Every structure is written in structure tokens, then in C-alpha cells.
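Asks: Sequence below, structure please.
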Amino acid sequence: MKQKKTIEDYLKTIYILSKKKKVRGIDIAEKLKVSRPTVSVAVKELAREGYLFVDDMFEIHLTESGRKIAEETHERHNTLFCFLTDIGVNPKTASEDACEMEHAISKESYEALKSWYCKIR
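Replies: Next up, the predicted model:
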């Protein structure tokens, strides 16, 4: 699971879910539309990489480094989504495109876009 997009998608999903409830593998599988075994493998790898941990009740928690990546990814998504909808893209397409763009855009380009966008809003 060394792909940046996959790591960011899992961490962002856990972050969003954790705002509403305790996170378990089944919740991640449902949200990402993947199988429970796929989530199990991913969670083990993300835990090995230090992005999350699973407690004795099988609840999944982000570590500080996992939370940082998740928050940054979530912010990029929200900014890109707002930008796209503001320029007339329908919300469904904007959400799908923002999900792809949030992983591909460089930090420099994102910061420049965000700065410009905040000025014009």
C-alpha cells in the first residue's frame, strides 16, 4: 500500500468517521466500498507504518502523524471542492474531481491556489 492516494484515502476516511463515532474496519469498508479483508490488510500496513493503531476493542485510531496527513488531505479536498463548485461544476462531479486532485496537486500549487482563492472569496 505504498501508493500515496491509497494511504491518504484511508487516513482521511478514518479521520472523517472518527468525528462521528468509534471507527471499526467494517465502517471503513462500507465508506470506501472495499471488502473487509482489504481493509484488514490496509489497517495492518498503516499501523506498521505508524499512521494508526487498533485498540483492545478493535477500534481504529489515528496517530499524530496519521491525523496530520488526514487533516491536510481533508482540507485539500474541501478547498478544491469549494473552488470547483464556485466556478460552476456540479457538486457530484466536483466531489469526484476533488478526490482525485487532492492527491495529485503539489504542495506549492495547492498553497498558491488556496491563497488566490481566499483572496477572491
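Asks: make it CA atoms for all contacts and neighbour counts henceforth
Replies: OK.
Asks: mind listing the helices for the protein?
Replies: Here the chain has its helices, by DSSP state H, at 4-18, 25-32, 36-48, 64-86, 91-104, 107-120.
Asks: I'd like the structure of this one too, to check against the first:
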Amino acid sequence: MFHNESGENYLKAIFILQNTRGEFRRSDLADYMGYSRPSISNAVDKLMKQGLVNSRDGVLHLTEKGTQASICLLDKYDFLVELLKNCGVDLDTAKREACEIEHSISYDTYVKMKNKLGR
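Replies: A predicted model of the protein is given here:
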């Protein structure tokens, strides 16, 4: 779906903010992620060029494409957390390692794992 872990993390954060706060700006995203405002601006500009995010009057919004991509990313993460927990991994470790794994496997591999496990 993406070519880098960073883009995926930004997209997930935007989705979460959009669904918890409604309206938010780049500065809110910087505060949420703990990154500098120039880093946020650079990342948001890249997501906008990919057609995943748009901005009206400084307020960020996911496009339909961005929303669908975010849902897929979060679903993959949630699936991996649950899988690791079911294998006996504690929650904090499961969350940390699911975040690492989700960026290492393709969407196709994730779908095959999910189908194999009947989820």
C-alpha cells in the first residue's frame, strides 16, 4: 500500500484525530505524534500528493482513498495485536511488536493470514 512506515503512521494518526476530534490542523497532528511542525508539513504534503489527505482552511481531512487506506492499516494492526495476545504475548509487547510487524508484511500476506485463521 505504501512504501514506508512513516507514511503509514501519519495516515493512521490522521484517521484517529479525525474520528476523535473532528477538526484538526497540522499543529494538532504535530502535538499528537510528538514530531516537529516542519516534519508534519512535509509528511502531510506527501500524503496530499498521493490523494490521501486534503486541507480546507487549514483543517486536514482524509479523502475517501485515505480513509479506506487508514481503515486497512488499522485493521491489520488490530489483527496482529490480537493474534499476538492470543499467543500469550502481554498487551504492551503485542502492541509494540504488532506495530513493527505491520510494516514488514504486505497487505496480501496479512489477508492470507487472516483468511487462514478464519477471521
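Asks: circling back: just put the helices of the first structure in CSV and tack on mean neighbour count and distance to residue 54 of the first structure.
Replies: Putting these into CSV (neighbours: other C-alpha atoms under 10 Å; distance: least, C-alpha to C-alpha, whole Å) gives the following:
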stretch, mean neighbour count, distance to residue 54 of the first structure
helix 4-18, 19, 12
helix 25-32, 16, 10
helix 36-48, 16, 8
helix 64-86, 18, 13
helix 91-104, 16, 25
helix 107-120, 12, 30
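Asks: out of the ones you listed, nearest to residue 55 of the first structure?
Replies: Taking C-alpha to C-alpha, helix 36-48 is the member of the helices of the first structure nearest to residue 55 of the first structure, at 11.1 Å.
Asks: Residue 30 of the first structure maps to what in the second structure?
Replies: When the second structure is aligned by TM-score structural alignment, residue 30 of the first structure is paired with residue 31.
Asks: Present the helices of the first structure as TSV; the columns should include distance to residue 58 of the first structure.
Replies: Listed next are the helices of the first structure as TSV, based on distance: least, C-alpha to C-alpha, whole Å:
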stretch	distance to residue 58 of the first structure
helix 4-18	14
helix 25-32	8
helix 36-48	11
helix 64-86	17
helix 91-104	28
helix 107-120	34
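Asks: who's in contact with the residue lying closest to residue 58 of the second structure once chain neighbours are set aside?
Replies: Computed as C-alpha to C-alpha, 6 or more residues apart in numbering, the closest residue to residue 58 of the second structure that is not its neighbour in sequence is residue 25, at 5.9 Å. By C-alpha atoms under 8 Å, 6 or more residues apart in numbering, the residues touching residue 25 of the second structure are 58-60.
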